[in-house]
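Enquirer: Below: sequence and its predicted model.
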Amino acid sequence: MTAEYKVNGAVAVITLNNPPVNGLGHATRSAIVDGMKKALNDDAVKAVVITGAGKAFSGGADIKEFNSPKAMAEPTLHTVINVIENSTKPVVAAIHSVAMGGGLELALGCHYRVAAPGAQIALPEVKLGILPGAGGTQRLPRVLGLEMGLNMIVSGNPVPSEKLAKTALFNEMAEGDLMEAALAFANKVADVRPLPKVRDIKIDYPNYEGFLQFSRNTVKAMSGPFPAPLKCVEAVAAAVTMKFDDGIKFERELFVDLVQTTESKALRHAFFGERAASKVPDVPDDTPTRAIKSAAVIGAGTMGGGIAMNFANAGIPVKILEMKQEALEKGLGVIRKNYENTMKKGKLTPEKFEQRVGLITGTLSYEEIAQADIVIEAVFEDIGVKEQVFKKLDEVMKQGAILASNTSTLDVNKIAAFTKRPQDVIGLHFFSPANVMKLLEIVRGEKTGKDVLATALQLSKKIKKTGVVSGVCDGFIGNRMIEQYSRQAGFLLEEGCTPEQVDKAIEKFGFAMGPFRMGDLAGNDIGWYIRKRRYIEKPEVTYSKTADLLCEMGRFGQKTGAGWYDYKPGDRKAYPSQVVNDMIVKHSADLGIERRKISDQEIVERLVFALVNEGAYILEEGIAMRASDIDMVYLTGYGFPLFRGGPMFYADTVGLQNVVMSMEKYAKGRHGDAWKPAPLLAKLAAEGKTFN
C-alpha cells in the first residue's frame, strides 16, 4: 500500500505509506489523487489531512524511479499539487520527522501546515545538481521571505521545524500528538473560506534587485563549476518578478536544462553510487551482524590516532595499544590537540570534547584489549610486522572479535592465515587523515565471514564513512590504480614536465591536489618503500627513477621541509624547487631523452586514462563489484573532482572509443607497453557501451 485513506469524523486522512521515507513514486502520487477524489465526493467529509507513516512525512521523489518513465508519468507531482491546491475543501499537511524536496513541495501545495518539533525541512535538490522542480522555488520564498527562502534553496541544507515556527510556512506547531493537533486544526478551519493558497502570497522585499544581484555575485564566487546554485537564484528571482504561473513555467525550464548537464549527472551518479556501494549481492540486508560496543587500535601514530577518533566520535569507547609509554603519550596528546583545535573553531562543545577525549584510553598490554569487539591494526606496512601482531591478536582476543588490518597494499589472505580464525579477519583501509577522510576500503578476504563483512559495512555508516568493498589484490582498488597514475606522472617528468606543471594541469582539471604535492603531503618515503618491494616482486614493471633520486636526496616531503617542492618553516605552501628541477633535467639527459613541450591536455589524459585502464582490469577481475564503486573510492578518498563523477564515469562521458584512441596514440611514445587497453575497456569501446 502506498497511501491509506481513512475518515475520522468529518476529516479524511490520507497517510503516505511508501517506506523508508514515503518517496513520491508513481503509485503513491496516484493514491494521493484517488484519496482526494474520495474526500471531495463524500459530503460527510469537511476537510482533509495528509501525513506520512513511519519515519517521515515525505523525503521527496522516489529515487528508485529516477531516470525511468514512471518519474514523469501522470499524475506528476505538479498534477498532485494542483489537485490539492484547487480542492474545494481545506487540506492540512501534518508534518513530522522529514519533509524534503518533493515532500516539502507537496506540503506547500496544501492550504495549511501543522508541524511537529524536530522535523527536518529542506529542498536539497541543488546537491544533485538540479533545483526544486514542483514549485519549490516559487512557493518557499513566499512563506519564508525572500532571504531565508533563497538561502535554503541555494544551500539545500535541512533546517529544524522549530526554527521556522514563526514563519508563514507553519500555521501551528503541535505541542503533543501531531495527528490529534492536525485533526483539531482541520475541524477548526473546515468552514473557513476563502481557502488560503501559498501562490497568492506576494513577496514584499525592499530593493529586491540589489539583494538578488548581491546573491548572484556571492553564489557565482562560491559555486565553482556547478551551474545549479546560480540557476536556483534565477528561479527564486522569478518568484519576485514574474506572475506565479510564469514563474512555475520558468522553474520547469531551468529544471529540464539542469537535468541534462554533465555536472548534475555526475552528482546523481555519486548519490546512487554511495547507496549502491553498501549492497553486496551475496550478503543480503538481513545478514546477522556482530555488536560493536568497544574497539581497540594497535598503534598510536597518525593513522592509529585518527582511526581511534572515528570510534570516539560515534560514541564507541576505544583503547589504543602501543609498545612504549612515550609513543602512547605522544599519540594521545596529538588526539587531544586535534579535538582542542576543533573546539576552538566552534565545531565541538566543551561537553562533547570531554566526552570524546574520555572515550579514548591507552594501554601497553595486549591483555587489556582482549575483550574489545573489534581491533584494528595500524602498524608499519611490512608483512613481517603484521605477522607478529596478528599472531598475538589470535592468541589474546576473545572469540567473535573482529580482527581488522589497516593495510593499504598487503595481502589480507596472507594476514588472515597468521591466525586460526581467518573468518574473523578483514581489511579496513582508512585514508589519512583518518578522522577526516570519508573513504573506508573494506577488503574482503577469501575466508572473511559474511557476518563480519555485513558488520564492517554497518560500522562504516556508524562512523560516517563511505564503505566500499574490495577484493584482495596488491593495493586493492585505490592504491592499485593510483600507482599507474603515479607512474605516468614520473614519465611526464622525464619527457619534459616539471612537478609544478603536472600538478597545475590536474588541479585545473579539478583534482584537489596534484600527484607531486600529494606525494609531499603523504611522505615520498612511503612510495619509495613500496617501489623497492615492486622491483623484487614485479621486475617487469618500469618506473621513472626521478622519485628514487629525490628520496636519495632525503627529500621526503613536508615532514622534512623538502620534497618535490621546497617548504618554509611553519608554511605548508609548496614553492618550486630549482634543485629538483635541475635533477629532473639531468636525469632526462642521462637517459638520452630530448625534453619536449607537453600540453596540459596530454598531462590530464595520461594521468586520468591510466586510472581508467587499471580500473577496467579491476572490474574484470572482480576486485570491484561495479564501476560506481571505483568512482566512489576516487571521489571520497583521492580528491577526484565531484563534478566529473569519478574516473569511470568521466571515461563514459568522454566516450570509451575516444579513451582507447588516445591510449593508442600514447602507446607510440616511450613506455608504450603501459597503454595496452584492458580487455573489458576494449570490448565496451568496440560495442559502443559504457562502464556505468
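Expert: On my side now, so go ahead.

Enquirer: hey, let's count contacts and neighbours off CA atoms from now on
Expert: Fine.

Enquirer: how much space between G622 and F476?
Expert: G622 sits at a distance of 11 Å from F476 (criterion: Cα to Cα, to the nearest Å).

Enquirer: higher neighbour count, the two?
Expert: Counted by other Cα atoms under 10 Å, G622 and F476 do not tie: F476 has more neighbours, with 26 against 13.

Enquirer: Show the contacting residues for that one.
Expert: Neighbouring residues of F476 by Cα atoms under 8 Å, 6 or more residues apart in numbering: 408-409, 443, 470, 623.

Enquirer: Strands of the stretch 151-300 of the chain, residue ranges please.
Expert: Along the stretch 151-300 of the chain, counting by DSSP state E, counting those that start in this stretch, strands occupy 159-160, 172-173, 295-298.

Enquirer: how deep is E687 tucked in, by neighbour count?
Expert: Using other Cα under 10 Å, E687 is surrounded by 11 other residues.

Enquirer: Kindly report the same for the one 4 residues further on.
Expert: The local packing count at F691 equals 19, with neighbours defined by other Cα under 10 Å.

Enquirer: my guess is it contacts A627, does it?
Expert: Yes: between F691 and A627 there is a contact at 6.0 Å, judged by Cα atoms under 8 Å.

Enquirer: Need the overlap of contacts for those two.
Expert: Common neighbours of F691 and A627 (Cα under 8 Å, 6+ apart) are 648-649.

Enquirer: ok, the nearest residue to F431 once chain neighbours are set aside - contacts?
Expert: The shortest distance from F431 to any non-neighbouring residue, by Cα to Cα, 6 or more residues apart in numbering, is to M437 (5.9 Å). M437 makes contacts with 430-431, 465, 636-637, as judged by Cα under 8 Å, 6+ apart.

Enquirer: And R356, by the same measure?
Expert: With Cα under 8 Å, 6+ apart, R356 has these contacts: 309, 312-313, 315.

Enquirer: go on, E621?
Expert: No contacts exist for E621 under Cα under 8 Å, 6+ apart.

Enquirer: State the distance from V13 to A27.
Expert: 18 Å.

Enquirer: One more: F516?
Expert: Counting by Cα to Cα - F516 and A27 are separated by 53 Å.

Enquirer: which one of the two has more residues nearby?
Expert: F516 (24 against 15).

Enquirer: list the helices and strands the helix or strand hosting that one packs on?
Expert: Assigned by DSSP states H and E, F516 falls within helix 515-522. If you count contacts as 3 or more Cα pairs under 8 Å, 6 or more residues apart in numbering; DSSP states H and E, helix 515-522 packs onto helix 499-509.

Enquirer: second one coming, line it up with the first:
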Amino acid sequence: MYTGSGTQRLPRLVGLSKSLEMMLTSKLVKGEEALGLGLVDAVVSPNELVATARQWALDILERRRPWVASLYRTDKLEPLGEAREIFKSARAHTKKQAPNLTHPLVYIDIVEEGVVSGPLAGLWKEAEAFQGLLHADTCKSLIHIFFAQRGTSKVPGITDRGLMPRQVRKVAVVGGGLMGSGIATALVLSNCSVILKGNDKSLQAGIGRVKANLQSRVKKGNMTQEKFEKTMSLLKGVRDYESFKDVDMVIEAVIENVLLKQQIFVDLERSCPPHCILATNTSTIDLNLIGEKTRSQDRIIGAHFFSPAHVMPLLEIVRTQHTSPQVIVDLLHVGKKIKKTPVVVGNCTGFAFNRMFFPYTMAAMLLVEHGANLYQIDKVITKFGMPMGPFRLVDLIGFGVAVATGLQFVQNFPERTYKSMLAPLLQEDKRLGEATRKGFYLYDERRKASPDPELKKYVEKARSISGVSIDPKLVKLPEKDIVEMTFFPVVNEACQVLDEGIAVKAADLDIASVMGMGFPPYRGGIMFWADSLGSEYIYSRLEEWSLLYGGFFKPCAYLANRAAKGIPLVRNLIFYNSRVMYAQTLLIRRVAIS
C-alpha cells in the first residue's frame, strides 16, 4: 500500500526491514530490483509483456502456475522472534518521526499479520483496514496533493493553445552565489549546457559550489566519477556577455537590488539573441520594474527557485501581462526537464508563494510581543507537521533576508502587516541567525539549536517600541490557538492572492505550500487544510482577533464572501471518488481471487 508520507528511514537491512522501509518511505523500486527482492514474480521486456501475461493467466487458470507465487515466499523473512523485533523497531521509528499519522502503523500491523498468520490472513486484514483508511482525512489529503501536483502544468489560456515548447539547449546563469550555483547545478544535472557569469571572486566560488554539489552525489553513490566529469564539462565560467550570443535562456540570480537587476536586463537585451528567454530568480521584486528599461517585456519571465535550488522541488513561474504564452510554455518544459514542479503565477510583490506566507512570521512576532512563548510557538508548529517553526526558519535563512523581505511587504501592504522590531533588534546586535551561531536560538559547533535565556530582553524591548502590553490570554495559549493564529493569516493572504488572480487555482497554492514551505502533505496543503476547518470558522476567528489585535487579522472580502455562502476554498477533490472506487474494486477482486 502507498503511504505518500516519507515518514522515516529504517535501518538499511535486507528482508523484512527492507520491505518495511520501502512501504513507509514510499520508495520507488525498478523492475530488476523488485525481482531480486521477491516483490514481483518475473520481469520481461515490453515487446514480450502482453504475450507473457496472457500465457501466465492461462497457466494460473489451469493451475499449472500458482496465483501470485511471491505471496507465499518465506525465504526473505527472518525468524519469527527476530521479525517481531523488527516490527517493534519500525513502530518506534514511526511514532517518533510521524506522530500525526496512523496509517503507517496500520501498514506495520498488516504486514505483521501476514508474517505471523500467513498471507491470506494478511490480505483479509488489509482489506478490512483499507476501508477505514480510505475515508480518512489523510487519504483525501494525499490524493488531493497527488492530482494537484499533476495539475500545476495545466494553465488555462496558455497550455490549451496547442503551443509546442521550443528546445532550450544552452542556458546562461548570471550570478555565482548560492542561488546561481544551485540553479546551474540543477541545469547541468539535466544535461543542459550552462554558462555561469560572475566577477573573479564570485565566479570561482560559484563553480566551486557546483562542483561540491556534484561531488556530494558521488560520495553518496548517486553518481559515478565518470558521470561527474561529464556533467562538470557542461559548465563554463565567464566574466562578460561575449558568450551569450547563442543562449536560449538566461536566468539572472543576483542579490535583490532593483537598480542592479535593471542594468543586467539592459545588458542581456543587447547581448542575447532575439529568441532568448530572459528570466529572473527574484523572490519579491515586481518584474515590470526589473524590465522597465528594456523593449523585451514579452520575453521577460520569473523563474523563482527555492534554496537549495538543485534540491527543492518547486519552481514558481511568474508571468506579467506582457509575457508571451510561448515563453511560459517553454519554461514549463524546462521546469519538467530539470525535475521541478512548476507553478505558474501572476506578477506582484512576493508573487504567490512569498506573498502568501509573509504573514507567517509576522503572526508569530505578534503573538510573542503580546505574551506568547517564542520557543513554545516553534515547538507547536513543528508538532503540527512543519519542518521547523517560524523563528527557527528565520535563523536558517538569515536576518538580512528576513528583514529585507519583511520591509517589502510593510511598504506594499501596510494595512495588513505587523511591524515588529524584534528581528531588527537582534540584527543590530549581530545576532544574524544560524550562520553566526546566534539568532532566536544559540547554536553549537554542530549547529544544534538551543533556547537562549537572553532573548527575553530583546522581546521586552521590542514590546516597548511597539507599545503593546502582555495579554494574559496569550501567555498560556492552547496549541490549537497557536496553530490557528499562525496559519489563518496565511490562509487570508492566500485568499487575496486568488481574488487578485495572482494564482490560477487554490490547488496550486497547496502545492506551493507543501513543496516550498514544507506544509505537511498529509494535511493536503494550506488551502485544503483550511477547507477541512471551514471558511465560516476561519472568518469568525480572524474577525474576533482583528477586534482584539488590529487590522493584521482582518479577513479579506474573498474569504468573507465564501464564509457567507459556505463555499469551500478548494472547489472539488479532483477524481477522488472515481479513483477510490477503482482502488476498492481492485482490492476486493484481489481478495476474492485468493
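Expert: Thanks, I have it. Keep in mind the model is a prediction, meaning the values are calculated, not measured.

Enquirer: So which of the contacts of M437 of the first structure sit within helices?
Expert: Residues of the contacts of M437 of the first structure located in helices (DSSP state H): 636-637.

Enquirer: which residues in the stretch 351-500 of the second structure form helices?
Expert: 353-369, 374-384, 390-397, 399-412, 422-428, 455-466, 472-475, 479-499 (DSSP state H, counting those that start in this stretch).

Enquirer: quick one, the fourth one and helix 353-369 angle?
Expert: Taking axes from the mean of the first three to the mean of the last three Cα atoms, to 10 degrees, one finds that helix 399-412 of the second structure is oriented at 100 degrees with respect to helix 353-369.

Enquirer: any idea how far helix 399-412 of the second structure is from the chain center?
Expert: 22 Å (Cα atoms, centre = their mean, to the nearest Å).

Enquirer: Could you do the last one as well?
Expert: On the basis of Cα atoms, centre = their mean, helix 479-499 of the second structure sits 18 Å off its chain's mean C-alpha point.

Enquirer: ok, now the first one?
Expert: Its chain's C-alpha centre lies 19 Å from the corresponding centre of helix 353-369 of the second structure when counted by Cα atoms, centre = their mean.

Enquirer: In the second structure, what residue corresponds to A12 of the first structure?
Expert: Aligned counterpart of A12 of the first structure in the second structure: none (TM-score structural alignment).

Enquirer: Any idea how many residues pack against A12 of the first structure?
Expert: By other Cα under 10 Å, neighbour count at A12 of the first structure equals 26.

Enquirer: ok but it is inside a strand, no?
Expert: Yes: per DSSP: H, G, I helix; E, B strand; the rest coil, A12 of the first structure lies within a strand segment.

Enquirer: Nearest spatial neighbour of it, chain-adjacent residues omitted?
Expert: V48 (4.7 Å).

Enquirer: okay, and the helix or strand where that neighbour lies goes to which residues in the second structure?
Expert: In this assignment (DSSP H and E), V48 of the first structure forms part of strand 47-52. Following TM-score structural alignment, strand 47-52 of the first structure has no partner segment in the second structure.

Enquirer: how far out from the middle of the chain is that strand?
Expert: Centroid separation between strand 47-52 of the first structure and its chain, computed with Cα atoms, centre = their mean, is 35 Å.

Enquirer: following that strand, which helix or strand comes up?
Expert: Assigned by DSSP H and E, the successor of strand 47-52 of the first structure is helix 77-85.

Enquirer: Please point out which parts of that following helix sit buried.
Expert: The neighbour-count check on helix 77-85 of the first structure (16 or more other Cα atoms under 10 Å) flags 77-78, 80-81, 83-85 as buried.

Enquirer: How about P390 of the second structure, nearest residue that isn't a chain neighbour?
Expert: The nearest residue in space to P390 of the second structure (Cα to Cα, 6+ apart) is T361, at 5.5 Å.

Enquirer: Matching that neighbour against the first structure, which residue comes up?
Expert: In the first structure, the residue paired with T361 of the second structure according to TM-score structural alignment is S486.

Enquirer: circling back: with neighbour count and secondary structure as added columns, please give the contacts of R356 of the first structure in CSV.
Expert: Conversion of those to CSV gives the following (neighbours: other Cα atoms under 10 Å; DSSP: H, G, I helix; E, B strand; the rest coil):
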residue, neighbour count, secondary structure
M309, 26, helix
A312, 20, helix
N313, 19, helix
G315, 16, coil
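
Enquirer: overlap between those residues and the second structure?
Expert: Mapping the contacts of R356 of the first structure onto the second structure (both residues aligned by TM-score structural alignment, their matches' Cα atoms under 8 Å) leaves 312-313, 315 still in contact.

Enquirer: so how far is stretch 578-593 of the first structure from its chain's centroid?
Expert: Relative to the chain's own centre, stretch 578-593 of the first structure is displaced by 41 Å; criterion: Cα atoms, centre = their mean.

Enquirer: residues making contact with that stretch?
Expert: With Cα under 8 Å, 6+ apart, stretch 578-593 of the first structure has contacts from 493-496, 498, 546, 550, 564-565, 594-595.

Enquirer: neighbours around the residue mapped onto Q215 of the second structure from the first structure, how many?
Expert: Superposed on the first structure with TM-score structural alignment, Q215 of the second structure falls opposite E340. Using other Cα under 10 Å, E340 of the first structure has 18 neighbouring residues.

Enquirer: and if you look at E483 of the first structure?
Expert: 19.

Enquirer: all strands of the stretch 251-400 of the second structure, in order?
Expert: Going by DSSP E, counting those that start in this stretch, the stretch 251-400 of the second structure shows strands at 277-280, 300-305, 314-318, 341-345.

Enquirer: The second one against the first structure, how far on average?
Expert: Read it as strand 300-305 of the second structure. Superposing on the first structure and averaging over aligned pairs (mean Cα distance after the TM-score superposition for the first structure), strand 300-305 of the second structure comes out at 0.6 Å.

Enquirer: Would you check the span in the first structure matched by that strand?
Expert: On the first structure, the counterpart of strand 300-305 of the second structure by TM-score structural alignment is residues 425-430.

Enquirer: Also the last one?
Expert: Residue correspondence for strand 341-345 of the second structure in the first structure, counting by TM-score structural alignment: residues 466-470.
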